[in-house]
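sequence plus the predicted model coming up.
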Amino acid sequence: MPSPTLSLILGDQLNSNHPWFNSTDKNTTYAIYETWSEATYTRHHIQKVCAFFLAMRTFADELRAAGHNVIYRTLDESRELQLESIADNLLYDANELSAGTIRYQLPDEYRLDEELKSLSENFEGVIEATDTHHFLSGRNDVADLFAGKKTYLMETFYRSMRKRHNVMMEANGEDPLTGQWNYDHDNRGSLPKSITFPEASTFPKDVSSIVKMLERNGINTMGRIKKNVLSYPTSRSECLEALTDFVQNRLPLFGTYQDAMTVRHPLLYHANLSFAMNVKMISPREVIDAAVSEWQRRPEEIEINQVEGFVRQILGWREYMRGVYWAKMPQFALTNDLDHQAELPSWYWTGDTKMNCLGHAVNQSLDLAYAHHIQRLMVTGNFALILGVHPDEVDAWYLGVYIDAIEWVEITNTRGMSQRADGGLVATKPYCSSANYVNKMSDYCKGCHYKYKEKTGDKACPFNSLYWDFLDRHRDKFANNFRMAFMYKTWDKKSGEDKAAILERAAWVKAHADEL
């Protein structure tokens, strides 16, 4: 009889459709671990840790029910055995089982990839790595597509993916349905006053035992969890229910209002399926297919811009971000092209600020471990950018606070798109704005302590002076950028007195950021 095989399943590899599980093998044992290293490599949101651990436990139970051999070690058990990392646990069990083979699915984080590559230093048997069978592109596809290029244009990648996977394409496989690839210009609507928001499915579960375990082990978390109840889907069946709920009830207006922000509802028309996909309980292909099928079933109710905008986020942006990550890591994590050095204001951890937009976006993030992409990009990210915060600080906050934040998707969005630390690889212009954009796309500015139209004075919105200060201090970087030319012309038309007053206000804001 061959020696036993030990097969590792990471916390973001909960894919029940993986070929590993097509049949049962009594000679194979699957291993899933809660570890100190994964719970502490950044300061995670309390709901994020609870969701990962609960989803992992549920997946282990489902594997056992299907007849598979499973080792599941809780954080308590790992620490009792003094096994702090994934590799520590894996090598311990390989020895206990006298395993001749260790198998693992390729990790999506560089640090874990390096950790598992080093297993051979302490294991004399066979080590096999296989694909996760989740993504629609390979690790190196983006790097190969843009070889020799200084910038990686997502639209180019997106069109190639539409063709490769025959998504919303004409019969010839070359042209997009309706003859148009991208409906982004139709997806920037601001919310009318009378609009209503459908309530999304929730899946409340008491996670008090996990919370107590984290406290018992001294895990330092951030954020809040009301009454120790977690409402995210943590099983495949729940994820499928959440997907059905989205395509039926929110997809019809998703595209039009995907950039809108409001204090009236946290989710608006967004899917909130990123955690489900990022831990692989559902696949991007089945999410895309569900959206396209619903559009085809109800063409009179769902316009093409709604579904195309959604497909672009998954087939385009999500896959593209992963490709950028594997093309540029580990150097990408060290980039700071704008040489920003400021600290993140303390209220990013409390929500205690007089700025309505940031107070709402930060508190929602702390309460729900969720904010949609424009809140992340144009409120919390925009402010950190124009304030000049060091990208390390921004990375740490985003990686910790959001339930869907895994480094491959977090750092490329944050350090690349949001903070422009990558020198312009991901974005052709910095995503910065004054209060005018926030007011246009939200109801945040109504009733705010600060005045969104004012640039100077005690009540002037901090976004305004910081925006012009950002452009002024980085003129050498952006003055020749054709997408920034209009703003520099506007700045240059201001009088010397006006410029000095704006920069003076910006200097005060930067010196008193914790007090805003």
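Good, I have the coordinates.

every contact and neighbour count from this point should use C-alpha atoms.
Fine.

which of the residues in the longest helix anywhere in the chain are classified as buried?
Counting residues, the longest helix found in the chain (DSSP state H) is helix 46-65. For helix 46-65, a neighbour-count test (16 or more other CA atoms under 10 Å) marks 46-60, 62-63 as buried.

equivalent analysis for stretch 154-162, please.
Neighbour-count burial for stretch 154-162 flags Met154, Phe157, Tyr158, Arg159, Met161, Arg162 (criterion: 16+ other CA under 10 Å).

so how many other residues sit close to the closest residue to Ile46 other than its chain neighbours?
Spatially, and ignoring its direct neighbours in sequence, Ile46 is nearest to Thr221 (5.3 Å; CA to CA, 6 or more residues apart in numbering). Neighbourhood size, Thr221 [other CA atoms under 10 Å]: 20.

my read: Val379 touches Leu358, true?
Yes - contact criterion CA atoms under 8 Å: Val379 and Leu358 qualify, at 6.3 Å.

for the two, work out which one has more neighbours and name it.
Val379 (25 against 21).

separation between that one and Leu387?
Using CA to CA, to the nearest Å, one gets 12 Å for the distance from Val379 to Leu387.

same check on Ala66?
In this view, Ala66 and Leu387 are 53 Å apart by CA to CA.

which one's more surrounded, those two?
Remark: of Ala66 and Leu387, Leu387 carries more neighbours, 27 against 12, as counted by other CA under 10 Å.

who's in contact with that one?
Leu387 makes contact with Ala342, Leu466, Phe470, Lys510, according to CA atoms under 8 Å, 6 or more residues apart in numbering.

tell me, how many residues neighbour the second one?
Using other CA under 10 Å, the number of residues around Leu466 comes to 28.

that one contacts Gly388, correct?
No - using CA under 8 Å, Leu466 makes no contact with Gly388, being 9.1 Å away.

which parts of this protein are strands?
5-8, 28-33, 69-73, 101-105, 126-130, 205-206, 229-230 (DSSP state E).

any idea which of those strands is most buried?
strand 5-8 (a mean of 24; mean count of other CA atoms under 10 Å).

residues contacting it, please?
Applying CA under 8 Å, 6+ apart, the external contacts of strand 5-8 come out as 27-32, 90, 93-94, 99-105.

and the comparison structure, right after this:
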Amino acid sequence: MTAAPVLVPILGDQLSPGLSSLADRSPADTVVLMMEVAEETGYVRHHQAKLVLVLSAMRHFAAELRAAGWTVDYVALDDPGNSGSFTGEVARAVARHGARGVQVTEPGEWRVREAIESWRDSLGVRVRILPDTRFLCPLPDFFAWAAGRRELRMEYFYRDMRRRTGLLMEGDKPVGGRWNFDVENRGAAPADLVPPAPPAFAPDAITREVQALVAARFAGHFGTAERFAWPVTAAAAERALDHFLTERLPLFGRYQDAMLAGQDTMYHALLAPALNLGLLDPLAVCRRAEAEWRAGRVPIEAAEGFIRQIIGWREYIRGMYWLEMPGLAAANHLEATRPLPEFWWTGETPMRCLAECVRTTRDNAYAHHIQRLMVLGNFALLAGLRPQEVADWFLAVYADAYEWVELPNVAGMALHADGGRLASKPYAASGAYIDRMSDYCGSCHYKVKQKTGPEACPFNALYWHFLARNEAKLAGNARLFQPYATWRRMGPDKQADYLASAEAFLATLKPARPGWARAAG
């Protein structure tokens, strides 16, 4: 390489050979920069398995780029002189290589975008920021879709994405005459159901090296990486996809909302970490799922439900993040101020549903979407937990969590902190929902059928406490008309009983110690 090169920084969730910043470059005059920096490993105290996943995937991707002929400047976390930040490492690399310019794909997170924008003034070379073409809906298209709409509902965006991609379409009509088969996807699982074991990917030498680094440097972080089994290469992620399509997708739809104690993954895809790292192409994944339906190997409700999660929900959430930031990070429409309870970190609670969800999160850096939304998120909503603390927790503990996907789901979908911009109503539910969709309640310390008192399921009284304290802001919501009508018919004595039971339970919650989520790594 004789001419001054262009420096192409690749971030830890941009592990795709077709990345836009590489698409018009040649190995002959390009240096790829990959950086492990303390700023990213420690801005929240990430689950140890999540750190292993990202760092190992980065190191594997760097090796693949080198094998393809690219010059890769890789800065490891423990390298001498590591500045600890993206900006510091890019500046050092520009000087080290005499780079004539920097070309980078836009990042997924607001704070990183702000840092990259500052490079234009600080680096002294041209900085070119390119769109992330791995997403199916460019951000300008999403903003145009959202402009002027009174309600930004995912369902209507999803229909546009079906038309855009042609997935599950017959001409301009949806297959089966319906856009959405969600009503078929709410089955409760029988207690003796035994889903197939998820694929496990044994750590290789690179991953073992990262495990040792994480164990030494991040021993105080939540969880463990001893059971690490996530795919860290595109080839392994493709094998995980193969397994899902053949072994899990046929029953994915029917049981996607169900929960069984000890069955941590049910029939879920477990592909979000690979998708969010860039190891899988979302459109290709959806086309393969569609092909399984067209071949008659999976029912339409399974294929449609899975595809909706990717081209509908995933794309919509990303668009909403960029539409609502930076204000979304501080949103607190319901003025919730209760600190995060300690048991969200320890799992030590007699509420079996919550204990199970924290356990699988601690063990696997994973819980499926109903565990996250209707157990953990539902509790946070009903108990009035401060949205920023809840968002920090979700960002820290899940292997697939990046702010662009986690924050709208937590602040908008789970906690209604955005005032209903994302969800048409708060996703609040009593213990009856959890009892219907799981086997958690049968051996719980609390009695789900009991409404008030020290032995009653706390969700029951918390549900009415939530509605009562937020009546001024929520009573006008058409989807909450019936619950509020029921509340008003109860009479003062019954209302007081519910409120007293809820207050008695809330008084038992011990706050988590400071620094669990946000502290330097």
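Cool, the structure landed. Quantities reported herein were computed from a predicted structural model and do not represent experimental measurements.

could you get me the TM-score between them?
After superposition, the two chains reach a TM-score of 0.95 (TM-score structural alignment, normalised by the length of structure 1), with 508 aligned residues with a CA RMSD of 1.7 Å.

returning to what we had before: nearest to His372 of structure 1, out of the strands of structure 1?
The closest of those to His372 of structure 1 is strand 229-230. By CA to CA, the value is 18.6 Å.

mean distance between the closest one and structure 2 after superposition?
After superposition onto structure 2, strand 229-230 of structure 1 sits on average 2.7 Å from its aligned residues (mean CA distance after the TM-score superposition for structure 1).

distance check, Leu354 of structure 2 against Thr265 of structure 2.
Using CA to CA, Leu354 of structure 2 is found at 16 Å from Thr265 of structure 2.

now which residue in structure 1 aligns to Met243 of structure 2?
No Met there; residue 243 of structure 2 is His. With TM-score structural alignment as the criterion, His243 of structure 2 lines up with Asp245 in structure 1.

same check on Ala291 of structure 2?
Structural alignment (TM-score structural alignment) places Ala291 of structure 2 against Ser293 in structure 1.

neighbours of that match, how many?
Per other CA under 10 Å, the neighbour tally for Ser293 of structure 1 reads 14.

try Ala396 of structure 1
Neighbour number of Ala396 of structure 1 under other CA under 10 Å is 18.

can you tell me how far the residue nearest to it when sequence neighbours are not counted is from Glu407 of structure 1?
Using CA to CA, 6+ apart and skipping the chain neighbours, the partner closest in space to Ala396 of structure 1 is Thr42 (6.6 Å). The gap separating Thr42 of structure 1 from Glu407 of structure 1 is 10 Å, by CA to CA.

need the residues touching each of these two.
Leu399.

higher neighbour count, the two?
Glu407 (22 against 16).

that one -> structure 2?
Taking TM-score structural alignment, Glu407 of structure 1 has Glu403 as its aligned residue in structure 2.

got the contact list for its match?
By CA under 8 Å, 6+ apart, the contact list for Glu403 of structure 2 reads Gly108, Glu109, Leu395.

first-to-last residue distance for stretch 479-487 of structure 1?
First residue to last in stretch 479-487 of structure 1 (CA to CA) measures 9 Å.

would you check the span in structure 2 matched by that stretch?
With TM-score structural alignment applied, stretch 479-487 of structure 1 matches the range 475-483 in structure 2.

now the matching stretch: buried residues?
Of all the residues in stretch 475-483 of structure 2, those buried under the rule 16+ other CA under 10 Å are Ala475.

ditto for stretch 341-352 of structure 2
Neighbour-count burial for stretch 341-352 of structure 2 flags Pro341, Glu342, Phe343, Trp344, Trp345, Gly347, Thr349, Met351, Arg352 (criterion: 16+ other CA under 10 Å).

what about whatever residue of structure 1 lines up with Ala272 of structure 2, distance to Phe59 of structure 1?
Aligned counterpart of Ala272 of structure 2 in structure 1: Ser274 (TM-score structural alignment). Note on Ser274 of structure 1: its distance to Phe59 of structure 1, by CA to CA, is 18 Å.

just Ala501 of structure 1 next, same as before
As for Ala501 of structure 1, its distance to Phe59 of structure 1 is 59 Å (criterion: CA to CA).

likewise Leu116 of structure 1?
According to CA to CA, Leu116 of structure 1 and Phe59 of structure 1 sit 22 Å apart.

same question, Gly218 of structure 1
Gly218 of structure 1 is 25 Å from Phe59 of structure 1, where distance means CA to CA.

repeat for His449 of structure 1
Applying CA to CA, the value for His449 of structure 1 to Phe59 of structure 1 is 47 Å.

ok, Met168 of structure 1 next?
Remark: distance between Met168 of structure 1 and Phe59 of structure 1 (CA to CA) = 33 Å.

okay, helices next: where are they in the stretch 401-516 of structure 1?
Secondary structure of the stretch 401-516 of structure 1 by DSSP state H, counting those that start in this stretch: the helices cover 407-411, 435-441, 462-473, 475-478, 485-493, 496-511.

centre of the chain versus stretch 17-37 of structure 1, how much separation?
Relative to its parent chain, stretch 17-37 of structure 1 has a centroid offset of 26 Å by CA atoms, centre = their mean, to the nearest Å.

buried residues, that stretch. List them.
For stretch 17-37 of structure 1, burial by neighbour count (16+ other CA under 10 Å) applies to Trp20, Thr28, Thr29, Tyr30, Ala31, Ile32, Tyr33, Glu34, Thr35, Trp36.
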